[in-house]
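Colleague: Predicted model and sequence follow; I will ask about them next.
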Amino acid sequence: MLLARPQTQQFLQHLPIVCCRRHRATTRAMRAVVQRVKRASVTIDEQVVSSIGPGLVCLIGIREGDTQADQEHLSRKLLNFRIWPGDDGKRGWDQSVSQKQYELLLVSQFTLYALAKGNKPDYHLAMPPQRAKDFYLSFLERVRREYVAERVKDGIFGAMMDVSLVNDGPVTIQFDSEKPNGR
């Protein structure tokens, strides 16, 4: 029997596992693709519904099985991750969105859990729309409570949106929440 070193086992448990040639099992976790921006907006039917100045655009993917613990973890990560230089300009990754008092624009995006199935995407890993809407709105309210409500904007759940942004850096990072039990 071949045994991997503990650090290798820890690394391997986070890799996607290919099974049955068509489906891929990954950790169950909320996902956020986060972009540091100079400004951003959401437009629906040629009407701007939300806009921010400097801050973060957060595309939020919600997966079947996500919990309040996932919301808590991801909210903390978004608000506290140091992605800006310090005020002196010398220290690289030194300040978070909350330290800078910048804004966040959250946009629900179920396509973050798309799998390539033949020639079209498969979204079976995403939470079903009505439950996902309730879960997303709960997450949005959590972020607003934990930060400054007026600095947390969002799009319209389920709408076809034009998301415009000026990426600062560019800096784009993907976060997956972690289950409390390590799955």
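Modeller: Yep, it's here. Residues are numbered from 1 along each chain as shown.

Colleague: going forward, measure contacts between C-alpha atoms and count neighbours the same way
Modeller: Noted.

Colleague: residues contacting the residue most central in space within the chain?
Modeller: Nearest residue to the geometric centre of the chain (C-alpha atoms, centre = their mean): A32, 1.1 Å. Each residue near A32 by C-alpha atoms under 8 Å, 6 or more residues apart in numbering is listed here: C58, L59, I60, G61, L74, Q174, F175, D176.

Colleague: Next up, a structure to set beside the first:
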Amino acid sequence: MRVVLQRVKSASVSVHGNVSGAIGAGLLVFAAIHDNDSSQDIEYIADKIINMRIFADDNGRFDRSLREVDGSLLVVSQFTLYADTRRGRRPSFTGSASSVIAWPLFSDFISKLESFNIIVETGKFGEMMEIQLVNDGPVTIIVDSNDRHMPRHY
């Protein structure tokens, strides 16, 4: 599983001109499911999102988590995060899970995030969406569940 986290002051997602999710301060999460992902990947990413200290303390240091600042989440499915651009000019998305595989895992991911008693808003899985956001920082971080198997320093 791969996510792109953007710290935001506010964000919203619209489908066919109608807002389907909106938050104030928190994180906009673009999430992609790989065809080899499992519930372990969901657990790893959810824990990272909730507990990663990327919000400023009183001294301006990254020392507070989403939970500590009472932030919200806007989660948007985005299979294009697994684009393979190594060959040619058109990206391939063969690493992304098919919707039949991705939807149940994405749904479990949302449920896991909600279990932390944090406001979780979403877009519509598999739909074209329009995203509006006000970045805070900007702070943008990529988290990939495959990285948990890598040494901390390489």
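Modeller: Received it, and whenever you're ready, just let me know what you need. The structure displayed is predicted, hence computed values, not measured ones.

Colleague: And the TM-score between these chains?
Modeller: In this superposition the chains share a TM-score of 0.92, using TM-score structural alignment, normalised by the length of structure 2; 149 aligned residues with a C-alpha RMSD of 1.4 Å.

Colleague: What lines up with the residue nearest to the centre of structure 1 in structure 2?
Modeller: Counting by TM-score structural alignment, A32 of structure 1 lines up with V3 in structure 2.

Colleague: And what about that match, helix, strand or coil?
Modeller: What DSSP: H, G, I helix; E, B strand; the rest coil gives for V3 of structure 2 is strand.

Colleague: How about it: what's its closest non-neighbour residue?
Modeller: Among residues not flanking V3 of structure 2 along the chain, A31 sits closest, at 4.4 Å (C-alpha to C-alpha, 6 or more residues apart in numbering).

Colleague: Map the one you found onto structure 1.
Modeller: Using TM-score structural alignment, A31 of structure 2 pairs with I60 in structure 1.

Colleague: where along structure 1 do the helices fall?
Modeller: Counting by DSSP state H, the segments of structure 1 that form helices are 6-12, 68-80, 97-100, 129-146.

Colleague: quick check: the third one aligns to which part of structure 2?
Modeller: On structure 2, the counterpart of helix 97-100 of structure 1 by TM-score structural alignment is residues 66-69.

Colleague: Can you check which part of structure 1 stretch 48-55 of structure 2 sits on?
Modeller: With TM-score structural alignment as the criterion, stretch 48-55 of structure 2 aligns to 77-84.

Colleague: What is the end-to-end distance of that stretch?
Modeller: End-to-end distance for stretch 77-84 of structure 1, by C-alpha to C-alpha, to the nearest Å: 14 Å.

Colleague: Could you find the counterpart of K124 of structure 2 in structure 1?
Modeller: Alignment note (TM-score structural alignment): K124 of structure 2 maps to I156 of structure 1.

Colleague: Give me the distance between that match and Q71 of structure 1.
Modeller: Where Q71 of structure 1 is concerned, I156 of structure 1 sits at a distance of 19 Å (C-alpha to C-alpha).

Colleague: Looking at those two, which is more packed in?
Modeller: Q71 (23 against 16; other C-alpha atoms under 10 Å).

Colleague: pretty sure that one contacts L137?
Modeller: No - look at Q71 of structure 1 against L137 with C-alpha atoms under 8 Å: they stay out of range, at 10.9 Å.

Colleague: related to what we said a few turns ago, what lies in contact with the match of helix 97-100 of structure 1?
Modeller: By C-alpha under 8 Å, 6+ apart, stretch 66-69 of structure 2 touches G26, L27, I49, I50, N51, M52, R53, I54, F55, S72, I118.

Colleague: let's see 7 Å
Modeller: G26, I50, N51 (C-alpha atoms under 7 Å, 6 or more residues apart in numbering).

Colleague: Pick out whichever of those sits closest to R7 of structure 2.
Modeller: G26 (5.9 Å; C-alpha to C-alpha).

Colleague: Give me the neighbour count for the closest one.
Modeller: By other C-alpha under 10 Å, neighbour count at G26 of structure 2 equals 26.

Colleague: ok, now how distant is it from I118 of structure 2?
Modeller: As judged by C-alpha to C-alpha, G26 of structure 2 and I118 of structure 2 stand 10 Å apart.

Colleague: Give the residues shared as contacts by these two.
Modeller: With C-alpha under 7 Å, 6+ apart as the test, G26 of structure 2 and I118 both reach S72.

Colleague: And the strands in structure 2, which stretches?
Modeller: Remark: strands assigned in structure 2 by DSSP state E are 2-15, 18-23, 26-32, 55-56, 62-64, 72-77, 120-122, 130-144.

Colleague: need these in JSON lines with distance to A97 of structure 2, can you?
Modeller: Conversion of the strands of structure 2 to JSON lines gives the following (distance: least, C-alpha to C-alpha, whole Å):
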{"stretch": "strand 2-15", "distance to A97 of structure 2": "12"}
{"stretch": "strand 18-23", "distance to A97 of structure 2": "24"}
{"stretch": "strand 26-32", "distance to A97 of structure 2": "8"}
{"stretch": "strand 55-56", "distance to A97 of structure 2": "31"}
{"stretch": "strand 62-64", "distance to A97 of structure 2": "33"}
{"stretch": "strand 72-77", "distance to A97 of structure 2": "12"}
{"stretch": "strand 120-122", "distance to A97 of structure 2": "19"}
{"stretch": "strand 130-144", "distance to A97 of structure 2": "15"}
